[in-house]
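Undergrad: following is a predicted model, sequence given first.
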Amino acid sequence: MRRAASVLAACVLLALAPAGCGSDNEGDSGAPGVVATGPASSVPATRVPGVSGNVPVNPTPRPRSGTVAVAALGDSITAGTPLYDPDPDVRKQIGDDLDERSQWEYWFTAAHPRYEIRNCGVNGERTDEIARRLQTCAAGAKVLVVQGGINDIAQGRSVEDAARNLRVMYAAGKKLGLDVYGVEVLPWNNGYPQAAPLVTRLNTLLRAAAKAEGVTVFPWYAALEDPENRGRMRAELTIEGNHPTVAGYKKLAEAMELP
């Protein structure tokens, strides 16, 4: 098992296609209910060979003097959907509704200005697709925050495979010398009730994977779950049943503590 994990980690570090990392299906990035136009950070988008679409990451990051560079790697929840996105083309599509507060990165840096967060969120990506961008996103960073998994569920993928991909990313980040952190998958109102046990199962598996790699996982699920409607986000904290409101993203930031 350890040898298999190290082989997968090496695969991520080489930025191979998903087929080389134990997945032989690309899948589309338009999972119903999970993929939406969204917002994220002010980092310019660039095109990375082998990855479709614009990747919101600066390949040669230059953090401000005295700041701690954090790479935030994930899907639309990292990007800040539906009111923000790190891709300037997506931000143009959002138009007048654009709101930079619609991302956990905004709230975290507002409360902790010594951090400079690079938003590498891409709407609709599964964990295997997110893994392909790890090395580029993490270049020059000290801290890596890994988020993902809901699109695997939305696209009918195995939660065991998703947890395995997350563990690979945890291990790969540590191999790069980064302080690595994970986050829980959020409740998915529009997928309820069918998706609820899958989300719970994936969170159990990813916490076990993180523990095995010595990685802290932030309690995002609990931060947004409705205590009176278990398995769903509180109504006031989700904008359309898939993604958090501005207040919801603030709650996610408050549930985090970086070194």
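TA: Received, thanks. Residues are numbered from 1 along each chain as shown.

Undergrad: for the rest of this, base every contact and every neighbour count on C-alpha atoms.
TA: Fine.

Undergrad: give the buried residues for stretch 162-174.
TA: Across stretch 162-174, burial judged by 16 or more other Cα atoms under 10 Å covers 162-174.

Undergrad: repeat that for stretch 238-250.
TA: Result for stretch 238-250 [16+ other Cα under 10 Å]: buried residues 238-239, 241-250.

Undergrad: which other residues reach it?
TA: When contacts are defined by Cα atoms under 8 Å, 6 or more residues apart in numbering, stretch 238-250 is touched by residues 33-34, 77, 80-82, 101-104, 107-108, 188-190, 224, 233, 235-237.

Undergrad: take the residues you listed and keep only those in strands.
TA: Among the contacts of stretch 238-250, DSSP state E puts Met233 in strands.

Undergrad: now, which of the contacts of stretch 238-250 lie within helices?
TA: Secondary structure assignment (DSSP state H) places 77, 104, 107-108, 224 from those within helices.

Undergrad: putting a second one here so we can go through both:
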Amino acid sequence: MKSKFLFFILLISACNLFAQVQNADSLNNKPKKENFADDWAALTKYQKENELLPLPNRKEKRVVFLGSSIFEFWKQKDPEYFTKNPYLDRGISGQISPQLLIRFRQDVINLKPKVVIILAGSNDIAGNTGHVTIDKIMDNIKSMAELARLHHIKVILCKYLPVYEYPWNKNIKAADIIVNLNEKIAAYAKDRNYTILDYWTPLVDDRKGQRAELTIDGVHPNLAGYKIMEEVTDAAVKKALKSRH
């Protein structure tokens, strides 16, 4: 009887030990969280949405908005603008122009739009990452525009919204730098017969910043600012669709 009891105790101990080993193994072997550190341009943000998106029909005049927070926040502030029009918002907050260039095939070309609106340069100027010159910004804008034309997508290049200073980096004298960038964008667009979309003029105040009643922080528009942008955007889209280039 004593030997049976001892065997029973040993059996329970063995079972407990086995369970502990199993638990330890399950903890050690649990699936690792996928590492997206190599996705510098955040291609994963719109990947699934793009995959579910049907190709445009013959009558659809699809327009892709490619940019950073100005475009991303636009859809949040006025979602109806994008649902009532054949407009696809592909803005990602904080992105600089080389990231937009990397995303260009997935988030523009593959979606088969008639028109792409390219708004780039502000985050580069703000010094979000590294030291970027106006010429380097223009190189990325030119590459995107050339890719679009190669794929028979009409190009709209934007004169950037006015910014007097960036709240997160007040050392940057943004106003005149953005004026300089806009002059180069406008000259390039004229030379290549791209449509220019001027967001700067209708929003600017007397110190080359955004009008206080149209912005939430001097950089991003409020709903009233976006409503003004919608008017000039629709006009530019109509012009681009009529153009031969």
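TA: Cool, the structure landed. Owing to the predicted nature of the structure, the values given are computational and were not obtained by experimental measurement.

Undergrad: TM-score for this pair?
TA: After superposition, the two chains reach a TM-score (TM-score structural alignment, normalised by the length of structure 2) of 0.69; 188 aligned residues with a Cα RMSD of 2.5 Å.

Undergrad: could you work out the most separated pair of the buried residues of stretch 238-250 of structure 1?
TA: Gly241 and Lys250 (16.8 Å; Cα to Cα).

Undergrad: helices of structure 2, residue ranges please.
TA: So, for structure 2 - with DSSP H - the helices run 2-28, 44-52, 69-77, 79-83, 97-107, 122-125, 134-150, 174-192, 223-242.

Undergrad: helices or strands up against the second one?
TA: Taking 3 or more Cα pairs under 8 Å, 6 or more residues apart in numbering; DSSP states H and E as contact, the helices and strands that helix 44-52 of structure 2 lies on are helix 97-107.

Undergrad: what about 10 Å?
TA: strand 87-91, helix 97-107 (3 or more Cα pairs under 10 Å, 6 or more residues apart in numbering; DSSP states H and E).

Undergrad: what do you get for the shortest one?
TA: Other elements packing on helix 122-125 of structure 2 under the criterion 3+ Cα pairs under 10 Å, 6+ apart are helix 69-77, helix 97-107, helix 134-150, helix 174-192.

Undergrad: which residue numbers in structure 1 go with the longest one?
TA: Read that as helix 174-192 of structure 2. Using TM-score structural alignment, helix 174-192 of structure 2 corresponds to residues 195-213 of structure 1.

Undergrad: give me the distance between the matching stretch and the centre of its chain.
TA: Relative to the mean C-alpha coordinate of its chain, stretch 195-213 of structure 1 is positioned 15 Å out (Cα atoms, centre = their mean, to the nearest Å).

Undergrad: quick revisit: and the helices of structure 2, which is most packed in?
TA: helix 122-125 (a mean of 22; mean count of other Cα atoms under 10 Å).

Undergrad: and that one, which stretch of structure 1?
TA: The aligned range for helix 122-125 of structure 2 is 150-153, by TM-score structural alignment.

Undergrad: and that stretch, how far from structure 2 on average?
TA: Its matched residues in structure 2 lie on average 0.6 Å from stretch 150-153 of structure 1 after superposition (mean Cα distance after the TM-score superposition for structure 1).

Undergrad: residues contacting the alignment partner in structure 1 of Glu213 of structure 2?
TA: In structure 1, Glu213 of structure 2 lines up with Glu236, judged by TM-score structural alignment. Counting by Cα atoms under 10 Å, 6 or more residues apart in numbering, Glu236 of structure 1 touches 224, 226, 244-248.

Undergrad: list just the nearest of these to Asn123 of structure 1.
TA: The nearest one, if we look at these relative to Asn123 of structure 1 and count by Cα to Cα, is Pro244, at 13.8 Å.

Undergrad: now the closest one: how far from Thr136 of structure 1?
TA: Distance check for Pro244 of structure 1 against Thr136 of structure 1: by Cα to Cα, to the nearest Å, it reads 27 Å.

Undergrad: quick one on the thing from earlier: figure out which of the helices and strands packed on helix 122-125 of structure 2 is closest to Leu10 of structure 2.
TA: helix 97-107 (62.0 Å).

Undergrad: with structure 1 superposed, average distance for the closest one?
TA: Averaged out, helix 97-107 of structure 2 is 0.8 Å away (mean Cα distance after the TM-score superposition for structure 1).

Undergrad: how about that helix, which residues of structure 1 does it hit?
TA: Mapping helix 97-107 of structure 2 onto structure 1 (TM-score structural alignment) gives residues 127-137.

Undergrad: same question, stretch 141-154 of structure 2
TA: Counting by TM-score structural alignment, stretch 141-154 of structure 2 corresponds to 166-179 in structure 1.

Undergrad: how far out from the middle of the chain is that stretch?
TA: The answer for stretch 166-179 of structure 1 is 14 Å, by Cα atoms, centre = their mean.

Undergrad: ditto for stretch 100-108 of structure 2
TA: That offset, for stretch 100-108 of structure 2, works out to 9 Å (Cα atoms, centre = their mean).

Undergrad: quick one: contacts for the residue nearest in space to the middle of structure 1?
TA: Nearest residue to the geometric centre of structure 1 (Cα atoms, centre = their mean): Gly74, 2.2 Å. Gly74 of structure 1 makes contact with 119-127, 129-131, 133-134, 145-149 under the criterion Cα under 10 Å, 6+ apart.

Undergrad: all good on my end, thank you.
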